[in-house]
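In: One predicted model, sequence on top.
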Amino acid sequence: MNENLVKAFEALNQEKGVSIEIIKEALEAALVSAYKKHYGTSQNVEIVLDETKGEYAVYQLKEVVEEVTDSQLEISLAEAKEMNRAYEPGDIIRFEVTPKQFGRIAAQTAKQVITQRLREAERNVIYNEYIEYEGELLNGTVERIDSRFVYVNIGKIEAVMSVRDQMPGEEYHIHDRIKVYVSKVEDSMRGPQIFVSRTNPGLIKRLFEQEVPEIYEGIVEIVSIAREAGDRSKLAVTAHDANVDPVGTCVGPRGARVQQIVNELHGENIDIVQWDKDPAIFIKNALNPAEVLAVTFDEHEERVCTVVVPDNQLSLAIGRRGQNVRLAAKLTDYKIDIQPLSESDVVIEEMSADTSEEISPFFEALADFDFGEEDQEEPKDFFETIQDKTDDELEE
């Protein structure tokens, strides 16, 4: 056992990164358990292992007491003093009890422990490596498929993609190369398990980071994503540089950037809208391509709003099977109720207010106009005066 044990220690330490001290402690504990089980003893025993030589020794431990009640665990003070007059009650004396025939049991136990530690080490290495990829995009190869999962090779391990993480209408074949989003990494009893997805909204975000340098660099930010995988997604973006158009940046020249992502997702429609700190404007943008006339918020219920649209835009605002308003609600985190103009008083009130503001300069100019200056050689035209004053005030 000596030479093989030393080699096993070195291999675990150098190749798998397992500390020799950890292996030693585990093996000593396993040898103690094997010794007690084989010899049917309740003694307190200790096994000391020399990892450099691969040798071991078994010791029985006894506590020094005034009066012995269990000879397996205790030794009298008188007996202890015969061995060494320095012993006092409470001291522990070690007696070597290494059995000659224990070598075979020790070797078998060592093999089991080292094999177990080897598996644990490999599991830990894989887990520690892939936990860093959680929430990231990886390239993988489809290895096999069954009724529950698509198994994707992503390097040192086979990841699993469940049915709900598979894109509707997307077919997978052995040896297909696909991009997957690492949604979860678990360290289970059977070893590390990596769960990947093609439907997670995070996939959209990572794909845009790859295609749009401004997102990766932090100039443009994806604020929120709403997705119905395989059909349609909405992204809300904003720019941290006033000179950058976030929507145009993500779309790219002639739509080249967004088209790359659409192709990767096999035709999934992607709407990119401008995020705004004003929730009314953000909701209006989120309902694109429908025209929004007004957004009002419920005073009694938080994050609930009513959106008014022209009658001919109602079906567009709601979308096919309610998809447009549903995605807008997810994107903005508001419950949105769509109403046509013909059934709402909100827009009429707002339009009246807007109209009064526009015509107020007319009445002010009318009040200021002097109709009594008969000696004026070239009286200024009344309507020209009105127009000048109206234009001035509107500019202000």
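Out: On my side now, so go ahead.
In: Please make it C-alpha for all contacts and neighbour counts, starting now.
Out: Fine.
In: if I look at residue 237, how far off is residue 245?
Out: 10 Å (C-alpha to C-alpha, to the nearest Å).
In: and those two? which has more neighbours close in?
Out: A side-by-side neighbour count of residue 237 and residue 245, using other C-alpha atoms under 10 Å, places residue 237 first with 22 against 15.
In: For the spatially closest residue to residue 303 that is not a sequence neighbour, list the residues it contacts.
Out: Nearest residue to residue 303 in three dimensions, chain neighbours excluded: residue 334, at 4.9 Å (C-alpha to C-alpha, 6 or more residues apart in numbering). Under the criterion of C-alpha atoms under 8 Å, 6 or more residues apart in numbering, the neighbours of residue 334 are 303-305.
In: And the helices in the stretch 151-300 of the chain?
Out: 201-211, 213-216, 246-251, 256-264, 279-286 (DSSP state H, counting those that start in this stretch).
In: Mind putting the ones you listed into a markdown table with mean neighbour count and distance to residue 139?
Out: Converted to a markdown table, those look like this (neighbours: other C-alpha atoms under 10 Å; distance: least, C-alpha to C-alpha, whole Å):
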| stretch | mean neighbour count | distance to residue 139 |
| --- | --- | --- |
| helix 201-211 | 20 | 12 |
| helix 213-216 | 17 | 18 |
| helix 246-251 | 21 | 22 |
| helix 256-264 | 17 | 12 |
| helix 279-286 | 20 | 32 |
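In: Below is an additional structure, to be compared with the one above:
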Amino acid sequence: MNGEFFEALSLLEAERGLSADYLLEKIRNAIVIAVKKDYDVEDENVLVEIDPKTGKFNVTLLKLVVEEVEDPRVEISLSDAQAKRRTTKLGDMFNIPLKTKDFGRIAAQTAKHVIRQGLKEAERSQMYAEMQSKAHEIITAVIHSIDPVKGTVTVELSKGGTAVLPRNEQVPGEQLREGQHIKVYVVDVIEGDRGPRMMISRTHPGLVKRMFEMEVPEIFDGTVEVKAISREAGARTKMAVWSKDENVDPVGACIGPRGQRVAKIVDELGGEKIDIVRWSEDPAAFISAALSPANVVGVEILDGESKACRVTVPDHQLSLAIGNKGQNARLCARLTGYNIDIRPESGYYGEEPSSPAPEKESETAGEETVELSEQTDAAQTEE
């Protein structure tokens, strides 16, 4: 290899962001593979040294100095070794320099193949690192195509490449069209056979959390903390917040002057309702607040290993507490982590259906809770 070769490596590093050290290591590996094939030895018997400044490299075969040779591939007799270097002793590793041309065509082809593979691997690693930096962030993508059968949406990413928005990660009832710019939440980035793949969502609670982090300075600087979110995308979100500074109202900070901050997010989410509740260490207070807009008469935390409670509400607010198709109670249960049994104050349900304790559901797209703290407690406001 000459200086021009190393200049080319430097150019690759500058133009494509591929590390020259990484590529040199691949070249070393290629030469080692070639020597192993030609001399039938193992890795530990081959030493390759490359000077990145001069472009010169040395290839050495390492043999163990022994009294009597049993395996000439990896051993050399003491007498033969001392004939070349008098200071050699038994047990030394004797270096035998090899000529580059001895590798022949096989070595060159092997080096070429490994370098080509190395370039592909480096590009994939670079792409994965770039994508991984976007994990748990909001990105803007352009809709490229919509599958009329599966309902999946293929979007174009800002720096090239595509991602797929599955139907179950789309907001129910939302109308999407080709060419439309949409905001998506990057749930994860995974390595695949064809390269890294970005998992995106429009229904994940993290989308709402990141929107508030970007819109509310007090959340961005850490003064206000989002403790938990439960969401049914397109319909309603409940979010628990807490302030490290007692002089800062966490709920008010999220709502903003004249409700401007939360209104902007509601508009971005297509009118999705957002309940913001204040976090507190008292589970009963948190559950009471999380059931808003319904008023709560009392909360009884039940004994037992499973987190469960019985909530009493005014008779005329039973339907409000339960919500449309149980939505309010369901979101409250996910937000607090408690199974909730809602009962009317009189104990008589009348025409109102009983509200069974909704079990805490696993996290799934569109109906999941982001657990941001082991503790859950709050007071609430609603938008």
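Out: Cool, got the structure. All values reported here derive from a predicted model rather than from experimental measurement.
In: Looking for the alignment partner of the residue nearest to residue 303 of structure 1 in structure 2.
Out: When structure 2 is aligned by TM-score structural alignment, residue 334 of structure 1 is paired with residue 338.
In: For residue 129 of structure 1, give its distance to residue 244 of structure 1.
Out: Residue 129 of structure 1 is 37 Å from residue 244 of structure 1, by C-alpha to C-alpha.
In: Sorry, wrong one. I was asking about residue 195 of structure 1.
Out: 37 Å.
In: ok, those two, which is more surrounded?
Out: Taking neighbours as other C-alpha under 10 Å, residue 195 of structure 1 and residue 244 compare with residue 195 leading, 21 against 14.
In: dump the residue contacts of the alignment partner in structure 2 of the more buried one.
Out: If you follow residue 195 of structure 1 across to structure 2 using TM-score structural alignment, you land on residue 199. Counting by C-alpha under 8 Å, 6+ apart, residue 199 of structure 2 makes contact with 163-165, 186-190.
In: Going by distance to residue 137 of structure 2, which of these wins?
Out: residue 186 (5.6 Å; C-alpha to C-alpha).
In: distance of that closest one from residue 194 of structure 2?
Out: 19 Å.
In: quick one: which of these two has more around it?
Out: residue 186 (23 against 7).
In: which residues touch the more buried one?
Out: With contact set as C-alpha under 8 Å, 6+ apart, residue 186 of structure 2 has these partners: 134-139, 198-201.
In: tell me, which helix in structure 2 spans the most residues?
Out: Identified as the longest helix of structure 2 according to DSSP state H is helix 104-132.
In: quick one: whatever helix or strand comes next after that one to helix 205-215, angle?
Out: Downstream of helix 104-132 of structure 2, the next assigned helix or strand under DSSP states H and E is strand 138-146. Using axes from the mean of the first three to the mean of the last three C-alpha atoms, to 10 degrees, the direction of strand 138-146 of structure 2 lies 130 degrees away from that of helix 205-215.
In: Buried residues, stretch 8-22 of structure 2. List them.
Out: 9-10, 12-13, 18, 20 (16 or more other C-alpha atoms under 10 Å).
In: that older thread, which of the contacts of residue 186 of structure 2 lies closest to residue 72 of structure 2?
Out: Top of the list for closeness to residue 72 of structure 2, among the contacts of residue 186 of structure 2 and by C-alpha to C-alpha, is residue 198 at 52.9 Å.
In: What count of nearby residues applies to the closest one?
Out: Residues within reach of residue 198 of structure 2, counting by other C-alpha under 10 Å, total 22.
In: can you check residue 46 of structure 2 too?
Out: So residue 46 of structure 2, with other C-alpha under 10 Å, has 20 neighbours.
In: what secondary structure does the nearest residue to it once chain neighbours are set aside sit in?
Out: Using C-alpha to C-alpha, 6+ apart and skipping the chain neighbours, the partner closest in space to residue 46 of structure 2 is residue 61 (5.0 Å). Recorded secondary structure, residue 61 of structure 2: strand (DSSP: H, G, I helix; E, B strand; the rest coil).
In: Enumerate every residue touching residue 61 of structure 2.
Out: 45-47, 95-98.
In: Make a PyMOL selection of the buried ones in those.
Out: If you want just the buried ones from the contacts of residue 61 of structure 2 in PyMOL, going by 16+ other C-alpha under 10 Å, the selection is:
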select buried, resi 45+46+47+95
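In: what's the closest of the contacts of residue 61 of structure 2 to residue 158 of structure 2?
Out: Closest to residue 158 of structure 2 out of the contacts of residue 61 of structure 2 is residue 47 (44.5 Å), distances taken as C-alpha to C-alpha.
In: Return the residues in contact with residue 81 of structure 1.
Out: So residue 81 of structure 1 contacts residue 87 (C-alpha under 8 Å, 6+ apart).
In: what about it, is that helix, strand or coil?
Out: helix.
In: State the distance from the residue mapped onto it from structure 2 to residue 155 of structure 2.
Out: Residue pairing (TM-score structural alignment): residue 81 of structure 1 is matched to residue 82 of structure 2. Using C-alpha to C-alpha, residue 82 of structure 2 is found at 69 Å from residue 155 of structure 2.
In: Show the contacting residues for whichever residue in structure 2 pairs up with residue 286 of structure 1.
Out: Here residue 286 of structure 1 is matched to residue 290 in structure 2, going by TM-score structural alignment. Residue 290 of structure 2 makes contact with 238, 277, 332, 335-336, 378-380, according to C-alpha under 8 Å, 6+ apart.
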